[in-house]
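S.K.: coordinates only, sequence not included:
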């Protein structure tokens, strides 16, 4: 009977760990796709951290720039809270105090701003010059009507939008945006 309990525990443990790790898998997505599908996108300085409980942490941030009009307090230097799952929890994200980030995420019905490991949470210093240019000049935001299609296993089926082969997606993610010109969308610049 003891072996059976141990075997059942091991099966339960493996399933539990698998479930947690599966919950945090994020699809490879271009920054433009993340910005377009997010409720808010801001450049913010992390002021302080407030652990809510074992699962959630809130961050008080100073908004330095607002990249999407769907985000309510658009005035510069406004202060808001961003709630995240703790970094030890599924899809948690952790910000460093006094650092400046570009953060994109969702907004709850009660107005709570949320970020997770699948949303855009990058230190400004880790972003490319092109990515910052595309954000500041509204390149990503003004081209949300263009679809970016990530191509797993490097198999890109012909169709509308901008195709991003998996083996070269980093180049497109770092140095290009999908821009509409007339009735078609294409990579600009097309250096990848």
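M.R.: Perfect, I can see it now. Remember, predicted model here, so these are calculated numbers, not experimental data. Numbers count the residues shown, from 1 in each chain.
S.K.: C-alpha from now on. contacts and neighbour counts both.
M.R.: OK.
S.K.: ok, which stretches of this structure are helices?
M.R.: Taking DSSP state H, the helices of the chain run over residues 2-23, 31-37, 129-136, 169-175.
S.K.: of those, flag the one that's most buried.
M.R.: Highest mean neighbour count among the helices of the chain (mean count of other Cα atoms under 10 Å): helix 31-37, with a mean of 20.
S.K.: determine how far that one lies from the middle of the whole chain.
M.R.: 8 Å (Cα atoms, centre = their mean, to the nearest Å).
S.K.: got the contact list for that helix?
M.R.: Under the contact criterion Cα atoms under 8 Å, 6 or more residues apart in numbering, helix 31-37 has outside partners 41, 104, 119, 120, 140, 141, 144, 147, 148, 173, 177, 178.
S.K.: and if you look at stretch 119-138?
M.R.: Stretch 119-138 is contacted by residues 31, 34-35, 38, 43, 67, 99-105, 115, 139-141, 174-177 when judged by Cα under 8 Å, 6+ apart.
S.K.: quick one: residue 144 from residue 181, how far?
M.R.: Distance, residue 144 to residue 181, using Cα to Cα, to the nearest Å: 13 Å.
S.K.: higher neighbour count, these two?
M.R.: Higher neighbour count among residue 144 and residue 181: residue 144, with 17 against 10, using other Cα atoms under 10 Å.
S.K.: which ones are touching the more buried one?
M.R.: Contacts for residue 144 (Cα under 8 Å, 6+ apart) come out as 32, 33, 36.
S.K.: okay, pairing it with this:
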């Protein structure tokens, strides 16, 4: 069943709500929202994989057994991890990973420590995260990007295949939280930037792509931050579905 933009928006809103709740509940888990391109560029790996199984990895027996008795103290629980066994379908980043590889992805056991508590077996996801070379362990948590593959858009796939990697040198600035967004760039987002002549006294304004997580859902799914090969300006490269997304989420904002 194909997802509507409203259902995708609900998924994104849920993530923002989780992030907000975690800010209130536990200072140890503070995840500021990021664009998928930021996640990709900052991650050690990015893969499409299917969840096969999962289990809890507890600390060694020496840590659990104290004075001859089993102890599940807060220290023990905080050290525990959940290991997701997955089979890799596609590798978008990560030289140590290959297709059809069966591997484990580790996440904190406790959700208040940014752990991912439940992923359905048989479900395919896009995973991004970190790799500990010393331990040979691939990890991810709530602050990393993980998303159902069925909800990944063609524009995001374009980014995963080459565009994100080729544009990791450009900067995306998250605005609308600590700092306000520039109205000028927000307006320019909705026009075909490849044919737009930039007129601005403030060159710094066009050296970054602004992303407002409260209003930029369509940029999340349907835009890649790139540097214009002629002008050198940084801009949002929009998919053909961008305006459809905008019209679905913000009826009346875009003229028909």
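M.R.: Sure thing, it's come through. Everything numeric in this text was worked out from a predicted model, so none of it was measured.
S.K.: which single one of the contacts of residue 144 of structure 1 is nearest to residue 82 of structure 1?
M.R.: The shortest approach to residue 82 of structure 1 among the contacts of residue 144 of structure 1 belongs to residue 36, at 18.8 Å (Cα to Cα).
S.K.: so residue 16 of structure 2 sits in a helix?
M.R.: Yes - checked against DSSP: H, G, I helix; E, B strand; the rest coil, residue 16 of structure 2 lies within a helix.
S.K.: circling back to that earlier point, as JSON lines, the helices of structure 1 with distance to residue 86 of structure 1 would be great.
M.R.: Listed next are the helices of structure 1 as JSON lines, based on distance: least, Cα to Cα, whole Å:
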{"stretch": "helix 2-23", "distance to residue 86 of structure 1": "14"}
{"stretch": "helix 31-37", "distance to residue 86 of structure 1": "21"}
{"stretch": "helix 129-136", "distance to residue 86 of structure 1": "27"}
{"stretch": "helix 169-175", "distance to residue 86 of structure 1": "27"}
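S.K.: quick one: which of these is nearest residue 87 of structure 1?
M.R.: That would be helix 2-23 among these, by Cα to Cα, at 12.7 Å.
S.K.: give me every residue that touches the alignment partner in structure 1 of residue 103 of structure 2.
M.R.: Residue 103 of structure 2 maps onto residue 80 in structure 1, with residues paired by TM-score structural alignment. Counting by Cα under 8 Å, 6+ apart, residue 80 of structure 1 touches 60, 61, 62, 63.
S.K.: who wins on neighbours among those?
M.R.: Counting neighbours by other Cα under 10 Å, the top entry in the contacts of residue 80 of structure 1 is residue 61, with 24 neighbours.
S.K.: what's the spacing between the counterpart of that residue in structure 2 and residue 101 of structure 2?
M.R.: Residue correspondence to structure 2 (TM-score structural alignment): residue 61 of structure 1 is matched to residue 86. Counting by Cα to Cα, the gap from residue 86 of structure 2 to residue 101 of structure 2 is 8 Å.
S.K.: same check, this time on residue 33 of structure 2
M.R.: Residue 33 of structure 2 is 30 Å from residue 101 of structure 2, where distance means Cα to Cα.
S.K.: looking at those two, which one has more neighbours?
M.R.: For residue 33 of structure 2 and residue 101, the more surrounded residue by other Cα under 10 Å is residue 33, and the numbers stand at 20 against 14.
S.K.: give me the number of residues near the spatially closest residue to the more buried one that is not a sequence neighbour?
M.R.: If the residues on either side of it in the chain are set aside, residue 33 of structure 2 comes closest to residue 213, at 6.8 Å by Cα to Cα, 6 or more residues apart in numbering. Other residues near residue 213 of structure 2 come to 21 when the count uses other Cα under 10 Å.
S.K.: isn't residue 213 of structure 2 up against residue 172?
M.R.: No - at 11.8 Å, residue 213 of structure 2 does not count as touching residue 172 under the criterion of Cα atoms under 8 Å.
S.K.: list the residues that contact both of these two?
M.R.: Here residue 213 of structure 2 and residue 172 have no joint contacts, going by Cα under 8 Å, 6+ apart.
S.K.: what's the closest residue to residue 81 of structure 1 other than its chain neighbours in contact with, if anything?
M.R.: With Cα to Cα, 6+ apart as the criterion, residue 81 of structure 1 has its nearest non-adjacent residue at 4.6 Å, and that residue is residue 60. By Cα under 8 Å, 6+ apart, the contact list for residue 60 of structure 1 reads 46, 47, 48, 49, 50, 79, 80, 81, 82.
S.K.: the residues you listed into TSV, with extra columns for distance to residue 4 of structure 1?
M.R.: What follows is the contacts of residue 60 of structure 1, written out as TSV (distance: Cα to Cα, whole Å):
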residue	distance to residue 4 of structure 1
46	50
47	51
48	49
49	45
50	44
79	55
80	52
81	48
82	46
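S.K.: looking at those residues, which one is closest to residue 7 of structure 1?
M.R.: Nearest to residue 7 of structure 1 among the contacts of residue 60 of structure 1: residue 50, at 40.3 Å, using Cα to Cα.
S.K.: counterpart of the closest one over in structure 2?
M.R.: So, by TM-score structural alignment, residue 50 of structure 1 is matched to residue 55.
S.K.: how close does residue 158 of structure 2 sit to residue 223 of structure 2?
M.R.: From residue 158 of structure 2 to residue 223 of structure 2 the distance is 10 Å (Cα to Cα).
S.K.: circling back: ok, the residue nearest to residue 33 of structure 2 - contacts?
M.R.: So residue 213 of structure 2 contacts 33, 34, 174, 175, 176 (Cα under 8 Å, 6+ apart).
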